[in-house]
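Engineer: Dropping the sequence and predicted coords here.
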Amino acid sequence: MPTPKVGLAKQHTCHATGCCLAELGYSVLLVDLDHQGNLSDDLGRGDEDYTITDLFENPKYDTNTLVYPALFNNEVISNLDIIPADITLAVEARSAERYRHRLQILEDGLARLKKEYDFILIDCRPAIDLSIENAFLITDLVVVPVDMDRRATKGISDLFEVINEIKRTEKFDS
């Protein structure tokens, strides 16, 4: 199994958790929603022709063409697939605001996958845009790695307020 490089804890946590679940025999899909695409790069998929951006450009896009096996040293990692991201996601997520069902783009796209997964893990960038709102709406669990200083813990409180607003719930299980 690959060892993620040291960096921001959010991407590392998604990567490591996905690899561990795959090693345990679960079928895992990682979705890279960070336009920097570090998760994609780390799993050998940084230069693909088709990425999650294609789904936000065209919500009816065949999501199955976006799924690639994760790689380590050019070898396939069993049970681990990825939908990669690229830099164009930052712009396209903004322009997807024009779609009527814009908050269901990711949910609808993932529902069209032919392969079933035991776990779908989504690596989100540290900002709120349409793609991140899509992720929050369909998630069952949010994991937020954070330094334990006053500003960071205040940021967590603010984030959960945003999630509650997006999910339109009184209290998101945090």
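Structural biologist: Alright, I've got the coordinates.

Engineer: Please count neighbours and contacts with C-alpha atoms only from this point.
Structural biologist: OK.

Engineer: The lengthiest strand in the chain: which residues count as buried?
Structural biologist: Longest among the strand segments of the chain by residue count, using DSSP state E, is strand 75-83. Taking 16 or more other C-alpha atoms under 10 Å as the basis for neighbour counts, the residues of strand 75-83 that come out buried are 77-83.

Engineer: Reformat those residues as a markdown table; add distance to K167.
Structural biologist: Output for these, formatted as a markdown table (distance: C-alpha to C-alpha, whole Å):
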| residue | distance to K167 |
| --- | --- |
| I77 | 34 |
| S78 | 33 |
| N79 | 30 |
| L80 | 28 |
| D81 | 27 |
| I82 | 25 |
| I83 | 24 |
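
Engineer: Just flag the most distant two among the residues you listed.
Structural biologist: Of all pairs drawn from the buried residues of strand 75-83, the one with the longest distance (C-alpha to C-alpha) is S78 and I83, at 15.3 Å.

Engineer: Give me the packing partners of the longest strand of the chain, helices and strands only.
Structural biologist: With contacts defined as 3 or more C-alpha pairs under 8 Å, 6 or more residues apart in numbering; DSSP states H and E, the secondary structure elements packing on strand 75-83 are helix 9-23, strand 28-33, strand 68-72.

Engineer: Is it possible to get CSV of those that adds distance to V162 and mean neighbour count?
Structural biologist: As requested, the helices and strands packed on strand 75-83 are exported to CSV (distance: least, C-alpha to C-alpha, whole Å; neighbours: other C-alpha atoms under 10 Å):
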stretch, distance to V162, mean neighbour count
helix 9-23, 18, 19
strand 28-33, 18, 26
strand 68-72, 32, 20
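
Engineer: hold the first one in mind and look at this next one:
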Amino acid sequence: MGAENYLPPWFSVAPMMDWTDNHYRTLAQLISKHAWLYTEMLAAETIVYQKDNLTFSPMSFNSTGTSSAPPLTIARCRDRFLAYSPEQHPIVLQIGGNNLENLAKATELANAYHYDEINFNCGCPSPKVAGHGCFGARLMLDPKFVGEAMSVIAANTDVPVSVKCRIGVDDHDSYNELCKVFKLMATYLS
């Protein structure tokens, strides 16, 4: 199921870490029934290595004062990041990363959640993401890797794949340079 099933008209907001969560997506759907929804950007490693990336652990206590929270399991952690409301369609999972093996594993794990599309992040300018040269906007400077990553993602899913990118990075921001980056990316797609 691709975008053509939902167009026109459509409404979309770029995925943003710590913002485009389940509640935000619900709000977007209230604004427009034609909302094309995105998850917040998830690092492939977050999907693959859940327990190390879990940011909360809901706890409740019974009358004896002992924890009655369910045990922390990989499935429960994965759901924290990948689960969404059944009404939230179309929905796009946005992943980021710089390790082809983890991108492949993350894509495989995400298949069970039936996203409508998978988007690879090459546009996040956040110092937390791009500032360390890890992924996000910095990948615009490595079109070979982006082409390889898109091939790996596409090979591990049956849904459409796309790229979020910037017009340019640092001093590489002319139209000609953008076209050059896209042509190079395409040569590395398998």
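Structural biologist: Happy to help now that I have it. Quick caveat, the model's predicted, so the values are computed rather than measured.

Engineer: After superposition, what is the TM-score?
Structural biologist: Superposed pair, TM-score by TM-score structural alignment, normalised by the length of the first structure: 0.40. Supporting alignment: 115 aligned residues with a C-alpha RMSD of 5.0 Å.

Engineer: follow-up on the earlier one: the helices and strands packed on strand 75-83 of the first structure: which one's closest to I138 of the first structure?
Structural biologist: strand 28-33 (12.7 Å).

Engineer: what's that closest one in contact with?
Structural biologist: Contact with strand 28-33 of the first structure is made by 14-15, 18, 21-22, 39-40, 52, 79-85, 89, 117-125, 131-132, as judged by C-alpha atoms under 8 Å, 6 or more residues apart in numbering.

Engineer: Would you mind giving the helices and strands packed on strand 75-83 of the first structure as CSV with distance to N164 of the first structure added?
Structural biologist: As requested, these are exported to CSV (distance: least, C-alpha to C-alpha, whole Å):
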stretch, distance to N164 of the first structure
helix 9-23, 20
strand 28-33, 20
strand 68-72, 32
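
Engineer: And those: which comes nearest I166 of the first structure?
Structural biologist: Comparing those by C-alpha to C-alpha, strand 28-33 comes nearest, at 17.1 Å.

Engineer: Let me know the angle separating that closest one from strand 75-83.
Structural biologist: Orientation of strand 28-33 of the first structure against strand 75-83 (axes from the mean of the first three to the mean of the last three C-alpha atoms, to 10 degrees) gives an angle of 50 degrees.

Engineer: Could you quantify the relative orientation of strand 28-33 of the first structure and strand 68-72 as an angle?
Structural biologist: An angle of 90 degrees separates the directions of strand 28-33 of the first structure and strand 68-72 when computed by the same axes, to 10 degrees.

Engineer: Just checking, which helix or strand succeeds strand 28-33 of the first structure along the chain?
Structural biologist: Sequence-wise, the next helix or strand beyond strand 28-33 of the first structure is helix 38-42, with elements assigned using DSSP states H and E.

Engineer: Tell me which other helices or strands that following helix touches.
Structural biologist: Contact partners of helix 38-42 of the first structure among helices and strands, from 3+ C-alpha pairs under 8 Å, 6+ apart: helix 9-23.

Engineer: Show me what the helix it packs on packs onto, helices and strands only.
Structural biologist: Applying 3+ C-alpha pairs under 8 Å, 6+ apart, we find helix 9-23 of the first structure packed against strand 28-33, helix 38-42, strand 75-83, strand 119-124.

Engineer: returning to that earlier point: among the helices and strands packed on strand 75-83 of the first structure, which comes closest to K154 of the first structure?
Structural biologist: With C-alpha to C-alpha as the criterion, K154 of the first structure lies closest to helix 9-23 of these, at 17.3 Å.

Engineer: What is the helix or strand following the longest strand of the first structure packed up against?
Structural biologist: Later in the chain than strand 75-83 of the first structure, the nearest helix or strand by DSSP H and E is helix 89-95. Helices and strands in packing contact with helix 89-95 of the first structure are listed as helix 52-57, helix 130-138; criterion 3+ C-alpha pairs under 8 Å, 6+ apart.

Engineer: No more questions from me, cheers.
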